[in-house]
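*Asks:* can't give you the sequence, but here's the structure:
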């Protein structure tokens, strides 16, 4: 998901996407422990996706607080 797509989402949608991504990261860690992971680069992608979501969510909350 691109930054542009995230910016078009509402705060509630971003929070839901953030929860879903964190849950997927937990599942990925479990798969890694059992040796079932096929694409180790997914860890890096998920970490960056979570950071993007958190950053844009914070920007939106600050914008609504100052408005």
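*Replies:* On my side now, so go ahead. The structure presented is a predicted model; accordingly, all values stated were derived computationally and were not measured.
*Asks:* switch to C-alpha atoms for all contacts and neighbour counts from now on
*Replies:* Will do.
*Asks:* which residues sit in contact with the spatially most central residue of the chain?
*Replies:* What sits nearest the mean C-alpha location of the chain, by CA atoms, centre = their mean, is residue 50, with 2.9 Å. Contacts were defined as CA atoms under 8 Å, 6 or more residues apart in numbering; by that measure residue 50 touches 18, 21, 22.
*Asks:* below is an additional structure, to be compared with the one above:
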């Protein structure tokens, strides 16, 4: 679990990598939850908060973080 202070110490490229990693983790947890394999449902909440922290730090810095959504 990373705190806001830990995330603020990261440089721009490390922060974007962290955000991508958190998105992949959240996707995996959502998939596991949908298939009934997820036993620790609190992990979903934790992953969402971690991603939100990282995105908040990126927004504070004015970093544009690409989304993985196709338009």
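*Replies:* Now that the structure is in, tell me what you want to look at. Just so we're clear, the structure is a prediction, and the values are computed from it rather than from any experiment.
*Asks:* tell me the one of the contacts of residue 50 of the first structure nearest residue 59 of the first structure?
*Replies:* Ranking those by separation from residue 59 of the first structure, with CA to CA as the measure, puts residue 18 on top at 14.7 Å.
*Asks:* pretty sure the closest one sits against residue 53.
*Replies:* Yes: at 6.3 Å, residue 18 of the first structure and residue 53 qualify as touching, with contact defined as CA atoms under 8 Å.
*Asks:* any idea which element the most far-flung residue of the second structure relative to its centre lies in?
*Replies:* Among residues of the second structure, the one most distant from the C-alpha centroid is residue 36; the distance is 21.9 Å, by CA atoms, centre = their mean. Assessed by DSSP states H and E, residue 36 of the second structure sits outside every helix and strand.
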